[in-house]
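Trainee: the following block contains a protein sequence and its predicted model.
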Amino acid sequence: MTILTRRSLNRATLERQSLLRRADVPALDMIERLVGLQAQDPDPPYIGLWNRITTFRLDDLTRLLYRREVVRATLLRGTQHLVTAEDYLWLRPLLQPMLDRWQKGAFGRLTAGLDLTELAATARTDDHPLS
């Protein structure tokens, strides 16, 4: 069995995340490969994709957001990330216990009096991104 040096492990991690050399792949494929891009603020996902994709253009990600092929949601460490809509379908049930705990805590006070089921239904039927 080969034991990786710290440097080899570092290089393998950077390569897997397309940070050693930019890849020639569509933005959606890169987001799927990464299973999430940090998106606490609007700019980081654009910067992250620009650093990873040889032909990335601003409209590539904007178009994915408007088509709802990617979603911005609470994910890793309770912060906002972009993931493919397809990935979010399997991630959401895994995150639900954490979201339920938040709703019972301080966040619940902020949403007191709101019908969350109605709010979610409205968001699902709206014709443009809400984030």
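Mentor: Arrived safely, thanks for sending.
Trainee: all contacts plus neighbour counts: C-alpha atoms, from now on.
Mentor: OK.
Trainee: could you pull out the helices for the chain?
Mentor: Counting by DSSP state H, the segments of the chain that form helices are 6-16, 27-34, 43-52, 58-66, 85-104, 106-110, 116-125.
Trainee: next up, the contacts around residue 48.
Mentor: Contacts of residue 48 were listed using C-alpha atoms under 8 Å, 6 or more residues apart in numbering, and they are residue 37.
Trainee: thinking again about what came up before, right, and the helices of the chain - which one's nearest residue 74?
Mentor: Nearest to residue 74 among those is helix 85-104; the distance by C-alpha to C-alpha comes to 8.4 Å.
Trainee: tell me the angle the closest one makes with helix 58-66.
Mentor: Taking axes from the mean of the first three to the mean of the last three C-alpha atoms, to 10 degrees, one finds helix 85-104 and helix 58-66 inclined to each other by 60 degrees.
Trainee: can you add distance to residue 74 and give the helices of the chain back as JSON lines?
Mentor: Below are the helices of the chain laid out as JSON lines (distance: least, C-alpha to C-alpha, whole Å):
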{"stretch": "helix 6-16", "distance to residue 74": "23"}
{"stretch": "helix 27-34", "distance to residue 74": "16"}
{"stretch": "helix 43-52", "distance to residue 74": "14"}
{"stretch": "helix 58-66", "distance to residue 74": "16"}
{"stretch": "helix 85-104", "distance to residue 74": "8"}
{"stretch": "helix 106-110", "distance to residue 74": "13"}
{"stretch": "helix 116-125", "distance to residue 74": "15"}
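Trainee: take the one below as the second:
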Amino acid sequence: MIDPVDEEGNVPSWCTLTSATTPRAARTVATEAWRRAQHDFAQVVTPEDLRMLFVRRSEMTFRRFGLDHYMQTDIARGLLEISLGREAEGEARLRRFCERFDVDIEDRILRAAVSDARLRARENGFQ
């Protein structure tokens, strides 16, 4: 779900929570957030749909919470791209993550995830 401030340009009344928020108001926030999240979920049926969602979001301008604010973005997108046979793009994203967060590109857990993504690519007819 996109931050409502980035989507609407201001803080909409439905998403304001304070220490004085009533249970009813909290339910309104949860209901609206869920509705908007379902819209995002509905756009993704296949792994390629998810890749395209990453692409569209990476082209947006964010005021508060862009994709770069989430450390998992490059790992998730990189592994997804590898699983879709886009090895060079995926590895570049993983390298960017490793450089940004001082992680060894040869980390055994990361390499195991890459191996799994490559297996998915082969199973799906890529490579």
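Mentor: Now that the structure is in, tell me what you want to look at. Everything numeric here is computed off the predicted structure, so don't read it as measured data.
Trainee: can you pull the TM-score for these?
Mentor: TM-score for the superposed chains, counting by TM-score structural alignment, normalised by the length of structure 2: 0.31, backed by 75 aligned residues with a C-alpha RMSD of 5.1 Å.
Trainee: ok, back up a step: looking at the helices of structure 1, which is closest to residue 73 of structure 1?
Mentor: helix 85-104 (8.5 Å).
Trainee: of all the residues in the closest one, which ones are buried?
Mentor: Buried residues in helix 85-104 of structure 1, defined by neighbour count with 16 or more other C-alpha atoms under 10 Å: 85, 88, 99.
Trainee: so what does it touch, helix or strand wise?
Mentor: If you count contacts as 3 or more C-alpha pairs under 8 Å, 6 or more residues apart in numbering; DSSP states H and E, helix 85-104 of structure 1 packs onto strand 70-74.
Trainee: let me know the angle separating the strand it packs on from helix 85-104.
Mentor: Using the same axes, to 10 degrees: strand 70-74 of structure 1 against helix 85-104 is 20 degrees.
Trainee: which one's the longest helix in structure 2?
Mentor: Using DSSP H to define each element, structure 2 has its longest helix at helix 23-42.
Trainee: which parts of it are buried?
Mentor: For helix 23-42 of structure 2, using 16+ other C-alpha under 10 Å, the buried residues are 25, 26, 28, 29, 33.
Trainee: what of stretch 92-111 of structure 2?
Mentor: Residues of stretch 92-111 of structure 2 classed as buried: 93, 94, 95, 96, 97, 98, 105, 110 (neighbour count, 16+ other C-alpha under 10 Å).
Trainee: what about the residues you listed, which are in helices?
Mentor: Residues of those located in helices (DSSP H): 93, 94, 95, 96, 97, 98, 110.
Trainee: apart from its chain neighbours, what residue comes closest to the fourth one?
Mentor: It refers to residue 96 of structure 2. The shortest distance from residue 96 of structure 2 to any non-neighbouring residue, by C-alpha to C-alpha, 6 or more residues apart in numbering, is to residue 74 (7.3 Å).
Trainee: does that neighbour belong to a helix, a strand or coil?
Mentor: Under DSSP: H, G, I helix; E, B strand; the rest coil, residue 74 of structure 2 falls in the helix class.
Trainee: is it true that it touches residue 98?
Mentor: No - assessed by C-alpha atoms under 8 Å, residue 74 of structure 2 is found out of contact with residue 98, at 9.2 Å.
Trainee: what's the helix or strand for residue 77 of structure 2?
Mentor: helix 72-83 (DSSP states H and E).
Trainee: for that helix, packing partners?
Mentor: For helix 72-83 of structure 2, the elements it packs on are helix 47-58, helix 87-101, helix 108-123, judged by 3+ C-alpha pairs under 8 Å, 6+ apart.
Trainee: all good on my end, thank you.
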